[in-house]
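*Asks:* sharing a model that was predicted from the sequence below.
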Amino acid sequence: MWREDVLDLKLTKFFEISARALLSLLITAILTAILAGIVWTFYDIRLVFSPDSHGAFRTILVDVLTVLAIVEILRTALAYFSEGRVKVTYIIDTVLVTVLTEVMAFWYREMSWEKVAMVIALVLSLAAVRIIAVRFSPRSRREEL
């Protein structure tokens, strides 16, 4: 019995150390992606001086919103790194930013009303889940006690 407890403790410690090492690599990759996204956005500013400035603004807008989505992913990874768990609200925020990026892109192309309705339903569903997750989070439960 004692040997099994020691073995479980060692395996748990190994898992935690391995997860932190891999997460550190992931955070480094995310930071590199954010830096590349910022550089790419600044590079795309040159498109503003082209004849199709409307397309240039669309490209820059999508670039900026994509970087913001990656920042939300970084926020999720950092929360896991510091708290040892992933917050549902961070994941929902990431999906909301990504979906809203697509909504912004809808402004620049023709979309059927069915697709627009599906996106609106998705955004409203995510907003409702976000509100429920904040309202019934474990942290708020502890504060009520």
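*Replies:* Thanks, I have it.
*Asks:* C-alpha from now on. contacts and neighbour counts both.
*Replies:* Fine.
*Asks:* which residues sit against stretch 126-140?
*Replies:* Outside stretch 126-140, the residues that touch it by CA atoms under 8 Å, 6 or more residues apart in numbering are V88, T89, I92, D93, L96.
*Asks:* let's see it at 7 Å
*Replies:* With contacts defined as CA atoms under 7 Å, 6 or more residues apart in numbering, stretch 126-140 is touched by V88, T89, I92, L96.
*Asks:* what is the longest helix seen in the chain packed up against?
*Replies:* Ranked by residue count, the top helix of the chain under DSSP state H comes out as helix 2-44. The contact analysis (3 or more CA pairs under 7 Å, 6 or more residues apart in numbering; DSSP states H and E) places helix 2-44 against helix 53-83.
*Asks:* got another one to weigh against that:
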Amino acid sequence: MINPEIKKRKGAFQLTNTNWHIRAIQLIVGILMLALYSWIGAGILNLILSLLDILKSGWTHVAERIIVDIVLILALLELIRILQSYLALGRVKVTFILDVALVVLIGELIGLWYKEYTLLEVGIHIAAITILTLLRIVSIRFSPDAID
């Protein structure tokens, strides 16, 4: 026979205790969001400091770096949106993940403009963007949240 006192102590802290689990996830997601906000702040500061380089190295060279950096900052903002939706809904929406992937791939495609690239590299990027766009359309169309 199990002592009722031991039974009571066993149930006091369980890994599957939903309150503890929710608090732990909120803490982890909060730390991730703070890290992303810090990264965005550093990126914006870097962009502002890059504007000073225009006088030294020319506008076009700095513009390509700024464009790619801005797209990366937008990808970070999309990641924050994923984390916020997870906190609000308790799940991650597939469309948000696809948005991040699309922003990153479009940024990579833009980055190819300023480098030597092959037609195959551009074709692969365009094919991946097309597939992700179609997946995003399908995920919206057949979402459980969709209202008929």
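*Replies:* Received, thanks. This one's a predicted model, so the numbers in the text were calculated from it and none came from an experiment.
*Asks:* tell me how many other residues surround L76 of structure 2.
*Replies:* When counting by other CA atoms under 10 Å, one arrives at 20 neighbours for L76 of structure 2.
*Asks:* what does it correspond to in structure 1?
*Replies:* Structural alignment (TM-score structural alignment) places L76 of structure 2 against I70 in structure 1.
*Asks:* report the contact partners of its match.
*Replies:* With CA under 7 Å, 6+ apart, I70 of structure 1 has these contacts: I34.
*Asks:* and L65 of structure 1, by the same measure?
*Replies:* L65 of structure 1 touches T101, counting by CA under 7 Å, 6+ apart.
*Asks:* quick one: the match of L76 of structure 2 from A128 of structure 1, how far?
*Replies:* Distance of I70 of structure 1 to A128 of structure 1, given as CA to CA, to the nearest Å: 23 Å.
*Asks:* which one is the aligned partner of G107 of structure 2 in structure 1 nearest to, not counting chain neighbours?
*Replies:* Counting by TM-score structural alignment, G107 of structure 2 corresponds to T101 in structure 1. For T101 of structure 1, ignoring the flanking residues on the chain, the nearest one in space by CA to CA, 6 or more residues apart in numbering is L65 at 5.7 Å.
*Asks:* what about the counterpart of I129 of structure 2 in structure 1, which SS state?
*Replies:* Taking TM-score structural alignment for the superposition, I129 of structure 2 sits opposite V123 in structure 1. The three-state label given to V123 of structure 1 by DSSP: H, G, I helix; E, B strand; the rest coil is helix.
*Asks:* mind telling me what element the residue lying closest to V123 of structure 1 once chain neighbours are set aside is part of?
*Replies:* Nearest residue to V123 of structure 1, sequence neighbours excluded (CA to CA, 6+ apart): L96, at 6.8 Å. For L96 of structure 1, the element it lies in under DSSP states H and E is helix 88-106.
*Asks:* average gap between that helix and structure 2?
*Replies:* By mean CA distance after the TM-score superposition for structure 1, the fitted helix 88-106 of structure 1 averages 0.7 Å away from its aligned residues in structure 2.
*Asks:* run through who's touching that helix.
*Replies:* For helix 88-106 of structure 1, contacts defined as CA under 7 Å, 6+ apart pick out V62, L65, A69, E72, I73, T76, V123, L126, R130, A133.
*Asks:* how far away is the closest residue to the fourth one other than its chain neighbours from L26 of structure 1?
*Replies:* In other words, E72 of structure 1. Using CA to CA, 6+ apart and skipping the chain neighbours, the partner closest in space to E72 of structure 1 is T94 (5.2 Å). As defined by CA to CA, T94 of structure 1 lies at a distance of 16 Å from L26 of structure 1.
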